[in-house]
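Enquirer: Give me the fold of what follows.
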Amino acid sequence: MSSQHIVLIGFAGTGKSTVGKQLASRLGCASTDVDAEIVKREGEEIASIFANRGESAFRAAETEALEAVLSSRETLVVATGGGAVLAPVNRELILRSGFVVALKADPERLIERVSQDPDRPLLQGNVRERTYKLLEERKHAYDFAHLTIDTTSLAVDEVVERIAQAIQR
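Expert: Prediction:
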């Protein structure tokens, strides 16, 4: 397994996908989104996988997609799903494969960012209640990152700049 990827972890709405694309562009490498990889591999939208096969089937597909993406020989900026870090095997994969950046944000900002998105099955229903509950459950889930950035009041290019500087050190 190579040790050259930059892996973005964090709760839904912290900016992993958006930051990932811009960071890859800045670094001159490719970016990939693990959730998009799952959809491609499974031939089914994430919300549909949750609805039809349940969260455990989704998590199994997530680990397979993560392994496939992280085994790439080319340097990638990898945006993971918010819950990808919950499985110990995924945390090990992520840590082994490169520089890990956790993005976090104020709960109210997260709610604002995700509340209009139907593609977030774990946040359906009362978004505020679900967000606070999941944040509490995952309080320390992202603590293993090499770098943590609070994106609450930062522009995407500011987040990208901080990560690029950290990588160059």
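Enquirer: rest of the way, CA atoms for contacts and neighbours
Expert: Noted.
Enquirer: Any idea how many residues pack against the closest residue in space to Ala84 that isn't next to it in sequence?
Expert: Nearest non-adjacent residue to Ala84, counting by C-alpha to C-alpha, 6 or more residues apart in numbering: Asn90, 6.5 Å away. When counting by other C-alpha atoms under 10 Å, one arrives at 19 neighbours for Asn90.
Enquirer: Asn90 contacts Gly83, correct?
Expert: No: in this structure, Asn90 sits apart from Gly83 without contact. The criterion is C-alpha atoms under 8 Å, and the distance is 9.9 Å.
Enquirer: Now do the helices in the chain.
Expert: When assigned using DSSP state H, the helices of the chain occupy the ranges 16-27, 34-42, 46-53, 55-70, 88-96, 107-114, 127-137, 156-168.
Enquirer: Out of those, flag the one nearest Ala145.
Expert: With C-alpha to C-alpha as the criterion, Ala145 lies closest to helix 88-96 of the helices of the chain, at 8.0 Å.
Enquirer: Next, the contact list for the closest residue to Val89 other than its chain neighbours, please.
Expert: Using C-alpha to C-alpha, 6+ apart and skipping residues adjacent in sequence, the residue nearest Val89 is Thr63, 7.9 Å away. Going by C-alpha atoms under 8 Å, 6 or more residues apart in numbering, Thr63 touches Ala84, Val89, Asn90.
Enquirer: Would you do the same for the sequence below? I want to compare the two.
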Amino acid sequence: MAPRIILIGPMGSGKSTIGKSLANKLSLEFRDTDSVIEQRENKSVSQIFIEDGEAAFRAIEREVLHQELKASDTVLALGGGAPISTEAQSALTATSSHVVYLDISLANVAPRIGFNRDRPLLLNNPRGQWQTLMEARRPIYEAIADTVVDVNKRSQSEIVAQILEVLA
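Expert: This next block holds a predicted model:
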């Protein structure tokens, strides 16, 4: 048992939006690890980062990832940092799920996320922080993805159609 599709990528790449649309088209349940964490902890991701620290958040995130990988017939969206640990990478590459990396540039993500205070990893120099995160994370995303989808300047329907075509 495993999710049918797992969406990975940076914050603002559209994982939740695309995931909901894919789940609807495929008549599957949509799950989002950040939402699961917020429900489980009764706090926002930002609150967890600020009150408990990133290490505590990542520990919770790993537990939720392993739990969600046991679900079947779902579309699962992962938080941007969820696939970064070697443990998570191993779990994701061992799954029978189709892993899709939604790739987006800084120029296209900026208007989407607005670099606001609700993004704890971007508190100081938001654009520089995002770029630094992506330089570290992009090779990992690419290594574990079965499919890479460039989402820059593309509509939701175009992105979903491309993913469905790959799955067909």
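Enquirer: circling back to that earlier point, Ile9 of structure 1: which of the helices of structure 1 is closest?
Expert: The minimum distance between Ile9 of structure 1 and these falls on helix 16-27, with 6.8 Å, by C-alpha to C-alpha.
Enquirer: tell me the contacts of the residue sitting nearest the centre point of structure 2?
Expert: Centrality entry for structure 2: nearest residue to the mean C-alpha point is Leu78, 3.2 Å, by C-alpha atoms, centre = their mean. The contact partners of Leu78 of structure 2, taken as C-alpha under 8 Å, 6+ apart, are Ile6, Leu7, Ile8, Gly9, Lys15, Asp32, Thr33, Asp34, Leu65.
Enquirer: Just name the closest of those to Pro120 of structure 2, please.
Expert: If you rank those by distance to Pro120 of structure 2 using C-alpha to C-alpha, Asp34 comes first, at 13.4 Å.
Enquirer: hang on, the earlier thing: please point out which of the contacts of Thr63 of structure 1 structure 2 shares.
Expert: For the contacts of Thr63 of structure 1, the contacts that persist in structure 2 are Ala84, Asn90, with contact defined as both residues aligned by TM-score structural alignment, their matches' C-alpha atoms under 8 Å.
Enquirer: Including distance to Thr131 of structure 1, could the contacts of Thr63 of structure 1 go into TSV?
Expert: As requested, the contacts of Thr63 of structure 1 are exported to TSV (distance: C-alpha to C-alpha, whole Å):
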residue	distance to Thr131 of structure 1
Ala84	16
Val89	24
Asn90	22
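Enquirer: Quick check: the aligned residue in structure 2 for the residue nearest to Ala84 of structure 1 vs Arg58 of structure 2, distance?
Expert: Residue correspondence, TM-score structural alignment: Asn90 of structure 1 in this structure matches Ala88 in structure 2. Using C-alpha to C-alpha, to the nearest Å, Ala88 of structure 2 is found at 11 Å from Arg58 of structure 2.
Enquirer: overlap in contacts of the two?
Expert: For the pair Ala88 of structure 2 and Arg58, residues contacting each of them under the criterion C-alpha under 8 Å, 6+ apart are Ala82.
Enquirer: mind listing what Ala23 of structure 2 touches?
Expert: Taking C-alpha under 8 Å, 6+ apart as the definition of contact, the neighbours of Ala23 of structure 2 are Glu29, Phe30, Thr74, Val75.
Enquirer: With that, I have no additional questions.
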